[in-house]
Structure formats: structure tokens, C-alpha cells
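A.B. asks: sequence and predicted model, in that order:
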Amino acid sequence: MQHLEAEEENKLLWKIIDSSYDGIFLTDGDCNVVYCNEAYLKISGLDKEMLKGRNLGELVKAGEIPDACSPDVVKTRKPMTKVIDYYHGVSALVTSIPVFGDDGSLLRVFSNVRDITELVSIREQLKSSTDLNEEYRRLLWQAEMTGRDGSFIVASPVMENIFKLAARIAQVSSPVLIQGESGVGKDVLARYIHDCGEEADKRPFVQINCSAIPETLLESELFGYEAGAFTGASKKGKVGLIELANNGTLFLDEIGEMPMSLQVKLLDVLQTGRMFRLGGTKTVETKVRIIAATNTNLEKMIEEGRFRRDLFYRLNVIPIYIPPLRERREDLVPMILNFLDQNNRKYNMKKKISPKVVDILTHYAWPGNVRELRNIIEHMTVLAERDTIDEKYVPLNVARAALTPLFIETPDYFSSFNLQEINEVVEKAVIEKALATFGSMRNTASHLGIDLSTLVRKKRKYNL
């Protein structure tokens, strides 16, 4: 019976591989072709019968295929990535990795082949554009070479350092506090930290948004409850998310929204590794890694008495700050192309994006960060009637904000050297300019990077 179940699982696995959008190519330890899926044949333009049982190195030497990574992997026993231009005009990013046996012998070389013809085409368009500088072209080329698995983009030095740090701390269980504006990808980083850990696929990753659940329900969701703990409780009781995350990771998003009463209980879990269900008297042992995230200033909340200082110190063992997208513009072009690629796959399209549109998008401030960028790329991809997305499909508010110079004219001198007075003069001018540019109060607050209530208060202060 188990043999039959394993056989069915194998059949299902090969069906999944065969249906992959990317090309999948497999050789043995001597570089002889073992398997390739239909997507690889389509991307490479090669014939399955011609490849069957042949040695890949010999095929390259004979000129039957332009190039391959697998022969280099067999020689070096290390992963290899190349951009290969196939004879029928398709360019592909090929990544090959060695697969070793328990005795260290090379058993297989696994290759993933991704069609990047569209990206190369965009690069060539931008090369001929006279209004784009060398740095901009460099970023576009970097987009082709960036690891693009659909979850994150690492092109800027600051993000590269963040993900290097994340990979290191994944090997320990210390609490992590991720801070940054809404939409920068705090949840993605939390998941990455978990996935980089040992045997991540066997350990749970549990996520909860502390602001999305009413205060009266949040405690029971986190800690669970015993049968009959309160009116309406299940007769069987319920396991809480902390228990579900045992031996894994609990990601607490928007930790700043957690009520003070629950902060005390969370602190106790962090300090002792023990907890009680609601209505329970039996101690529940937990071994869980806590990763918390927030877009609010917790230190300010501590001063205002809205967040516990001791909990902050327990969570802030490893602090990580993700800067907003406007402060790491090297990531913009790779992200634009990555999201375009995702949408083309999702909707079975072959849309391209014009250099002019890319230029507009790179001059926009992106107050909604990566989340806003992803949504706008999907918006343009779906609405564009032709294969090339041009300026008319850029949302009006984005185009206006991107093309409007947001400079503030300040006097050559001030009436005093008092920094507070100078800051107020400049702040008033910035808010006045932003209100005239962005229209609504909510839109203005978003672009200024402040809360709507803060903008209302400052507008009243300066009589604007």
C-alpha cells in the first residue's frame, strides 16, 4: 500500500515539473542528459530526441547547442549561472546546481532555465535612449542578473546587507524586531529568516496581524483556551497560535497595536518559555522564535505609555530596519521588471514596458513602497491594450507626482540661527507645497510620510 502511495506521489511530482513555466533540465554526474521538460524544449528550441542520452559537453563542442552550465558544474562541483542566447533568438538565464549523494559523489546536475528575452529587449531599448544615464542602464542590466524568485529583490547595497544579516541570524533563535514603513516587505523578510533556518520546511511558520483582530479575540487567538473558558467558547477548547508555532517561528505583525494587557503575557512567554491557555491551569511549554514587525515608533510609544519598555528590550535583541523604497532606488528597476514578469506569467501575457514609463516610475516617491509598486505594475499590465505599456497607462496621480519638481525655495538667509525657528519655516513651506501638489489631505500625508492626524495638527499650527 505504501509502495503504491509513493508511486502516485512520484507521478504527481513529475506532472508538476512537466507543467513548470521555467525550463527544467537534468543530467547525471557525467553530464549525460537524463531529463528535460517541455518548457525547456520550448525555450531552447531543441528537439527531445536529439538530446536523449547525449553528453551535454559534447553537444556544446559540436555546436549543436550554443552553451550550457552543467559541464562547468561537473568540473567545479559548484553552482553556475549564465545567460545563454539560443539559436532561435531566445535568451535564457540558466542556473545549474550540483546534487550530491551521502558519500559526496556527484549524482545529478539540476538546471533551471528562465526565458529573459523580454528583459534583454528592454535593455536594448534603453541602450538607444539618449535621456537615460549610465547608472540607470547599469541598474537595468543588474535586473537581469538579480535572483528573482518572486518574493524579494536584492539589488541595492543596503538590502544586500539586510538579507546577508537575515541569513546569519536564521541559525539562532533570538527574537527579531523588524521596523519600517508600511509596504516595505517586513513580512517577506520574516519569512526569509524562517526559511533560511535548519529544516525550515519541517518547522511551522505562523503569522498574525495584531491590528487586524479585535482586542477581545486577540488573546484567545494567541494563547488558545480551554473548553468552557468563556461564553461562546468551543466545547473542545482551542490551541493558540503560540502553541501552533512550537519549534518554529511566530511572526507578530503590527506589534505596536498589541494591547498592554497582552504585552505582559507575551513578555512572560519570552522570558520563561511557558504559557497558560485562557481558563487553563496547566502550564504549556513552548519553544518558539518570535519575529515582530511594526511601522510605528515603539520608543515614542514607550514615552507615551502605550508600549512596555521591558517587552521592547526583549523583542529588540536583533533589530532590523528596512528603508522605504524611495531611499533604495537601485531596487526600483529590478522590481518593476520582476513584477511585470510575474503578471505576464499570471495572465499568460507578453507585455513589455516602454523606457519612458520606467523613467516616470523611477521619479515617483512611492509612499506605499513595494506594495504600491506591485499593484501599479499589475494595473498597467492588465489595462494595456497592446504589448507595450506606454505613458497613457501610468495612473494620473503617479505621473503628476513623478513629473512635478518638489523643490522648496528657501531664503538665502534667515532672521536668526535658532534651529527650531528655521525648521518651522521649512516645514511650513514643505507642507504648503505638498498640499498644493497632492490635493487631498490623506494623499498629502502619505507622500510626506506622516499620519493624517499629524498633518491636520501641523496644518492648524501653520494656519494653512
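C.D. replies: Arrived safely, thanks for sending.
A.B. asks: use CA for all of it now, contacts and neighbours both
C.D. replies: Will do.
A.B. asks: who does the longest helix anywhere in the chain touch, helix- and strand-wise?
C.D. replies: Criterion DSSP state H: the longest helix present in the chain is helix 419-438. Where contact means 3 or more CA pairs under 8 Å, 6 or more residues apart in numbering; DSSP states H and E, helix 419-438 is packed against helix 396-403, helix 441-448.
A.B. asks: of all the residues in that helix, which ones are buried?
C.D. replies: Under the neighbour-count criterion of 16 or more other CA atoms under 10 Å, helix 419-438 has Lys428, Ala429, Val430, Ile431, Glu432, Ala434, Leu435, Thr437, Phe438 buried.
A.B. asks: could these go into a markdown table alongside distance to Ile84?
C.D. replies: Below are the buried residues of helix 419-438 laid out as a markdown table (distance: CA to CA, whole Å):
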| residue | distance to Ile84 |
| --- | --- |
| Lys428 | 55 |
| Ala429 | 53 |
| Val430 | 50 |
| Ile431 | 51 |
| Glu432 | 53 |
| Ala434 | 48 |
| Leu435 | 50 |
| Thr437 | 47 |
| Phe438 | 46 |
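A.B. asks: Ser453 - how many residues pack around it?
C.D. replies: 12 (other CA atoms under 10 Å).
A.B. asks: could you measure from it over to Lys459?
C.D. replies: Note on Ser453: its distance to Lys459, by CA to CA, to the nearest Å, is 10 Å.
A.B. asks: anything in contact with each of those two?
C.D. replies: By CA atoms under 8 Å, 6 or more residues apart in numbering, Ser453 and Lys459 have no common neighbours.
A.B. asks: and the contacts of stretch 25-41?
C.D. replies: Under CA under 8 Å, 6+ apart, the answer for stretch 25-41 is 17-24, 47-48, 51-57, 70-71, 74, 106-113.
A.B. asks: put this beside the first:
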Amino acid sequence: MLFKEGLSRYLPECWKDGSDHILALHKTNLLEKNTPGSKQRTGNYQGRSLRVTDTETGFYYTNGQAYTLGVNSAYECLTGLHGDELFGRNMNELVDNRYFDRSVSLMVLEQGRSVTIPQHVLKTGQKVMVTGNPVFDEEGKILLVVTTVKPLRNNKGKKVNGPTQANHLVELEGIGTVVAESEAMKQVVNRAIRAAYSDATVLIQGESGVGKEVVARIIHEYSPRKHKPFMVVNAAAIPGELFEAELFGYRPGAFTGARREGYPGLVKAAEGGTLFLDEISEVPLSAQVKLLRLIQNKELYPLGSGQPERIDVRIVAASNQNLVRLVREGRFRQDLYYRLNVIPIYIPPLANRREDIIPLASHFFNLYLDRYNIKKILTPEACRELQSYRWPGNVRELQNLMERLVVLSSGVKITAHMVARELEAQVEQSTTCFSPKTPENLEKALEEFEKDLIQHALQVYSTQEEASRALGIHRSTLARKIKKYFS
């Protein structure tokens, strides 16, 4: 007998008073692991599947080891999943295979209490609200997890039918919160999630600071490779003469100065996972042909080796440059561009998706309030000031401003005047470097202009790599000039 006399005291409140589904569970003897006539299914659980049909609420049942015992027909209607493909399978397996974004049953088993969360059924695109309830045995151990499943409703209380777009706050494990209030960003997030299920190369394009790496991480986290490495390689940060050695590795003694034991390379470090090649436009032409071979044949040649090595890695690339223009100018291989651009994703600048500005500002504001343990509020007038700004530095500029406001502003309220003052100071810093001066001669004038130009670029861009690209010089050249003018 599954539910012995007196066992009801261990049940959640919502399942007491003789609920019909408890009677159904009682009759199925679902904890018998070798029921005669049962058919073995995926995983280590054998038994009869449970199907309850007399309710409009969906039910999902798992045992204390997270194996699926059954669902009812309402669950199948709500989610689009069939009980036969779920029965006997462990929830960890279903999450890993991207049936669900997360499992409330696993949360209940971990926390030992009822848990309610919104759940994304990734297999069908449906979104539902689920509540997992633990059922305890007489020793207080979790015997079952009974999960109720109901339609997800929007802010107006209306039922959301069919696949839904991304919410404006998308919580992603290993990534954090992704803000997607605008329709444009919802499409970006949903396109990234759809792209995750294949191994096709993805090319993410957009201005500096729009969040290309975040989108690349979404692709990785939603892919079957999520438990393998996510390797970020900024092509602009690697000197051209060292690019092939850093990316593809080398054999011992391959060149003067090489490590005695050799070097496996960054591609090899991403084995089984995702290789994110940021600023792909900066890859030297000499290395682009090797990168093309890696994508086409899944093999690479370490420096000093005549034998190819097989590699299993998914390529996601990103650029803030117009690659089509670079192809026309002969600075980027056309065949490599087409190989990378199998699944293109374009992230619009923040100025073109103004619906995201306030949700992003609120998210960053609360983030830094928690980080610095400060209590402040953002006034409606301040929000309007934020909304009217153009944000040439995109999300990164907005994030930096919100941190600055939290840390430096006096008082509890962040006013429109405070926001305007910080933005004006930012603009003033970027323009003062071009103020007229009276140099002694032309050589001195050129040096002063070069110094001001570099100083301006370092203030506008967050890294030396970005500044060097904007100035049209190599990063090592910029480093030398920084040392000359500012050290």
C-alpha cells in the first residue's frame, strides 16, 4: 500500500482531504519496481505509468529519485508532450536533453519543500506555471513529487496560448538575467535558443557593447554542449604573428621561443564545447584559411605538425565590423564569411530598442544596490532622462552609468539632475581633448593631437583593443604610444 493510514499528515496541505489524484496513486502501486507485465523504459525505473483524466489541471508525478511515473491528459494538452515519451525517464536526463529549461521536481528533492516556478517546455515552446509538492513517507523522506501544471498567464490575467516569446527578464543558469522587453530583443533571444540545438556556425553582429557575448552564452547554455567548455577568444587581443600558435597550438620546438612541452591551443581547450571567436574581423588573413578548414573538416594542424587532428567544437563568431565590406576590400575571406554566416543573429543598438532602456537600467540599478548594500531609489524623472539619451556605448555604457550613480550620488533619491550631470560630464570628457591649443611647431602640434585623440579613444572605449580598432592602428602600436604619452 502506497498511502498507509495516518500518512496524510506528511502530505502538503493542498493534497489533503481525499484528493482524487491521491486515490489514483493509491491504486497504481507506483513504487513497485518490478510490477508483473511492466515494460522497461529509459532509465532505471520500471513500473506502470500513471494517467489521470478527470481534471483540467495538469499533473506530473516523479518518485523520490526523480524518475517520471506519469502525467495526465491535461498535462499533455498544456505542454504538447506525450506521457509515453516521458515515463521512466529521470528529470536530470530530460533537462539535459532540453525538454525543459529547469525541473521543479529536482528543486523539490533538493530543498525538501513545495516550489513554484514558471517553466519553459523547450521541446514544444510552451510556457506553464508549475508547483512541485513533496509527498513524505512515515520516516519523513520524500516518496513522491506531485507537480501541478497550469497555463502561464500574462500581466492582465489572460491565458497565454501556444508558444510564447521571451519574458522581459529571462533567468539563464550560468548567465544571469537577460533583459528582453523590446520585440527586437525577444526575437534575438528566441533565435539564439533555436540555434542552440544544432551545431551550425553562428555569426553574431552588432555594435560594441550590445551584448554579443551574452547571446553567445545563451547559445551554449541551451545546447547539448552546455556541460562542456565555453571558450572565449578575442581575436583583437592576440598579436597577428602569434594568432595561429595561440589558436591552433604547436609542437615542441616548432619555432624559436616555443614551450619545450608544446602548447595545445585554445581550440583544443574548447574540445566538446563552444568556441566563441569575438572580433572575428581581426583574424589575420594567413590564419583565416586554417579557421576555414577547422569549420569545414573539424580538424586542425598545430604548428610544427604535418598531421591533422580531429576536433569536436561548435563555432560561434561575433563582430562589430561590416564583414561584407571587409570581404569587398579583400580584408576578409569570402568563403570564411559564408561558412560563419550559416545562422546570422543581429543585435540592434540600444537606441533602436528604447523599450529595453528602463528595464535594463532597473536591473543594473538593483544589481549594484545589492552588491554595495546601498538603499536608493530611481525617480521617474531620472528614468525619463535615461530614456531620452542616445546611448552610443549601448548596454555597457548604461551599465557603467548605473554603477556610477549608485556609488557616487548623494542622498537616497537618484534625480534627473544627477543623471544629466553624469551624462554631461561624460560628454565633456570626450570633447575637452579637442580644445584649441597653441603648439610651438607642426611636430609638436601633431604629437598633441595624437595624444588627445588617443586619450579620447581610451575614454570612449572600454578596452585598448576597441580603442586601437577605432583609431585604425595595431594594439601593440597603441600600447607604445600610451607608454610614450601617459607613463
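C.D. replies: Sure thing, it's come through. The shown structure was predicted, so the numbers you read here are calculated from the model rather than taken from an experiment.
A.B. asks: ok, back up a step: out of the contacts of stretch 25-41 of the first structure, which are inside helices?
C.D. replies: Short answer: those in helices (DSSP H) are Ile17, Asp18, Lys48, Leu51, Leu56, Gly57, Ser70, Pro71, Val74.
A.B. asks: hmm, who's touching stretch 185-198 of the first structure?
C.D. replies: Residues contacting stretch 185-198 of the first structure (CA under 8 Å, 6+ apart): 151-152, 163, 166-167, 169-171, 178-180, 200-201, 205, 248-249, 251, 253, 291, 293, 322, 370-371.
A.B. asks: buried among those residues? Make that a PyMOL selection.
C.D. replies: Here is the PyMOL command that selects only those of those that count as buried (16+ other CA under 10 Å):
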select buried, resi 152+163+166+167+169+170+178+179+180+205+248+249+251+253+291+293+322+370
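A.B. asks: mark which of the contacts of stretch 185-198 of the first structure are part of strands, please.
C.D. replies: Ile178, Gln179, Phe205, Thr249, Phe251, Asp253, Ile291, Ala293 (DSSP state E).
A.B. asks: residues in contact with the fifth one?
C.D. replies: Spelled out, it's Phe251 of the first structure. So Phe251 of the first structure contacts Asp187, Ala190, Phe205, Val206, Gln207, Ile208, Ile290, Ile291, Ala292, Ala293 (CA under 8 Å, 6+ apart).
A.B. asks: counterpart of Lys484 of the second structure in the first structure?
C.D. replies: When the first structure is aligned by TM-score structural alignment, no residue sits opposite Lys484 of the second structure.
A.B. asks: from Pro239 of the second structure, how far off is Lys484 of the second structure?
C.D. replies: To Pro239 of the second structure, Lys484 of the second structure is 20 Å away according to CA to CA.
A.B. asks: over to Val313 of the second structure?
C.D. replies: 23 Å.
A.B. asks: write the ChimeraX selection for whichever of the contacts of stretch 25-41 of the first structure are buried.
C.D. replies: Of these, the buried ones can be selected in ChimeraX as follows, counting by 16+ other CA under 10 Å:
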select :17,18,21,22,23,24,51,55,56,57,70,71,74,106,107,108,109,110,111,112,113
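A.B. asks: follow-up on the earlier one: closest one of the ones in helices among the contacts of stretch 25-41 of the first structure to Tyr364 of the first structure?
C.D. replies: Proximity of these to Tyr364 of the first structure was ranked by CA to CA; the top entry is Ile17 with 39.5 Å.
A.B. asks: that closest one contacts Lys11, doesn't it?
C.D. replies: No. Counting by CA atoms under 8 Å, Ile17 of the first structure stays clear of Lys11, with 10.0 Å between them.
A.B. asks: ok, the residue most central in space within the first structure to Glu243 of the first structure distance?
C.D. replies: Nearest to the mean C-alpha position of the first structure, by CA atoms, centre = their mean, lies Phe152 at 3.3 Å. Separation of Phe152 of the first structure from Glu243 of the first structure (CA to CA): 29 Å.
A.B. asks: equivalent analysis for Glu254 of the first structure, please.
C.D. replies: Relative to Glu243 of the first structure, and taking CA to CA, Glu254 of the first structure is found at 20 Å.
A.B. asks: Gly224 of the first structure too?
C.D. replies: 8 Å.
A.B. asks: tell me where the stretch 151-300 of the first structure has strands.
C.D. replies: Taking DSSP state E, counting those that start in this stretch as the criterion, the stretch 151-300 of the first structure carries its strands at 176-179, 205-209, 224-225, 238-239, 249-253, 274-275, 284-285, 289-294.
A.B. asks: and the longest one, how far from the second structure on average?
C.D. replies: If I follow you right, that is strand 289-294 of the first structure. The superposed strand 289-294 of the first structure is, by mean CA distance after the TM-score superposition for the first structure, a mean 0.6 Å from where its aligned residues fall in the second structure.
A.B. asks: residue range for that strand in the second structure?
C.D. replies: Under TM-score structural alignment, the match for strand 289-294 of the first structure is residues 314-319.
A.B. asks: next up, the contacts around the corresponding residue of the first structure for Arg396 of the second structure.
C.D. replies: Matched across to the first structure, Arg396 of the second structure falls on Arg371, judged by TM-score structural alignment. By CA under 8 Å, 6+ apart, the residues touching Arg371 of the first structure are Gly183, Val184, Gly185.
A.B. asks: ranges for the helices of the stretch 51-200 of the second structure?
C.D. replies: Along the stretch 51-200 of the second structure, counting by DSSP state H, counting those that start in this stretch, helices occupy 73-79, 83-86, 91-96, 104-111, 183-196.
A.B. asks: possible to save the strands of the stretch 151-300 of the first structure as JSON lines with distance to Trp141 of the first structure?
C.D. replies: Below are the strands of the stretch 151-300 of the first structure laid out as JSON lines (distance: least, CA to CA, whole Å):
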{"stretch": "strand 176-179", "distance to Trp141 of the first structure": "30"}
{"stretch": "strand 205-209", "distance to Trp141 of the first structure": "35"}
{"stretch": "strand 224-225", "distance to Trp141 of the first structure": "50"}
{"stretch": "strand 238-239", "distance to Trp141 of the first structure": "50"}
{"stretch": "strand 249-253", "distance to Trp141 of the first structure": "35"}
{"stretch": "strand 274-275", "distance to Trp141 of the first structure": "51"}
{"stretch": "strand 284-285", "distance to Trp141 of the first structure": "51"}
{"stretch": "strand 289-294", "distance to Trp141 of the first structure": "33"}
